[in-house]
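Visitor: coords below, sequence missing:
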């Protein structure tokens, strides 16, 4: 596995695109979710990169941006390895 370092570039307040070199690999956004009677909570939502929203896959919701980036990178590396085996 290659050495990982996050390459997050801010698009606008609360939204980042994650890159591998010049290749876009994911979008991470700060979102607020409602928890019913428990109130609301801010989480970071990570999805795979695709130009159209409907073509993106959810990676997950995370309590901090760094954890979101770590998981995105892990998923991306796993998918690259699988593609190489085919």
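Guide: Perfect, thanks for sending it. What you see is a predicted model; the values in this text were computed from it and never measured. Residues are numbered from 1 along each chain as shown.
Visitor: can we go C-alpha only for contacts and neighbour counts from here?
Guide: Noted.
Visitor: what's downstream of whichever strand in the chain runs longest, the next helix or strand?
Guide: Counting by DSSP state E, the longest strand found in the chain is strand 23-34. Once strand 23-34 ends, the next helix or strand along the chain (criterion: DSSP states H and E) is strand 40-48.
Visitor: before we go on, here's another structure to hold up against the first:
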């Protein structure tokens, strides 16, 4: 008789994303299965990290775990960039909290900025 273990039926359904082993969490990805059990539709939802669901904000829905993890990472980068920009203008924490764009919008604008062509060819030395 072959050995069987319950882990053979286990499927991961939630991932906490963090930079490095001990890093602070920055996003949570959850796997959802919809529709016909014989031909399920699988989606992954990325949200910002908070200790409880109440404090989390939707980043986006993706078709693959890799895309959802990328969305979480892009949100982290976009938020840090936005936060540094606001701090450089000496914006106080209360104002930053009030003005913070929605997570999905931060990712959308961040990705659009990455796709923009550069200002032109590099300068050539004379």
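Guide: Alright, I've got the coordinates. Quick caveat, the model's predicted, so the values are computed rather than measured.
Visitor: picking that back up, for the longest strand of the first structure, list every residue counted as buried.
Guide: Residues of strand 23-34 of the first structure classed as buried: 24, 25, 26, 27, 28, 29, 30 (neighbour count, 16 or more other Cα atoms under 10 Å).
Visitor: That strand vs strand 40-48, what angle?
Guide: 160 degrees (axes from the mean of the first three to the mean of the last three Cα atoms, to 10 degrees).
Visitor: what separates strand 23-34 of the first structure from the chain centre, distance-wise?
Guide: 6 Å (Cα atoms, centre = their mean, to the nearest Å).
Visitor: what's it packed up against?
Guide: Strand 23-34 of the first structure sits against strand 15-20, strand 40-48, helix 65-85, with contacts defined as 3 or more Cα pairs under 8 Å, 6 or more residues apart in numbering; DSSP states H and E.
Visitor: what about 10 Å?
Guide: Here strand 23-34 of the first structure touches strand 8-12, strand 15-20, strand 40-48, strand 58-62, helix 65-85, going by 3 or more Cα pairs under 10 Å, 6 or more residues apart in numbering; DSSP states H and E.
Visitor: Just want the angle from it to strand 15-20.
Guide: 150 degrees.
Visitor: circling back: just send the helices and strands packed on strand 23-34 of the first structure back as a markdown table, with distance to residue 34 of the first structure and mean neighbour count too.
Guide: What follows is those, written out as a markdown table (distance: least, Cα to Cα, whole Å; neighbours: other Cα atoms under 10 Å):
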| stretch | distance to residue 34 of the first structure | mean neighbour count |
| --- | --- | --- |
| strand 8-12 | 23 | 13 |
| strand 15-20 | 19 | 19 |
| strand 40-48 | 4 | 19 |
| strand 58-62 | 13 | 16 |
| helix 65-85 | 19 | 14 |
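Visitor: Right, I'll call it a day here.
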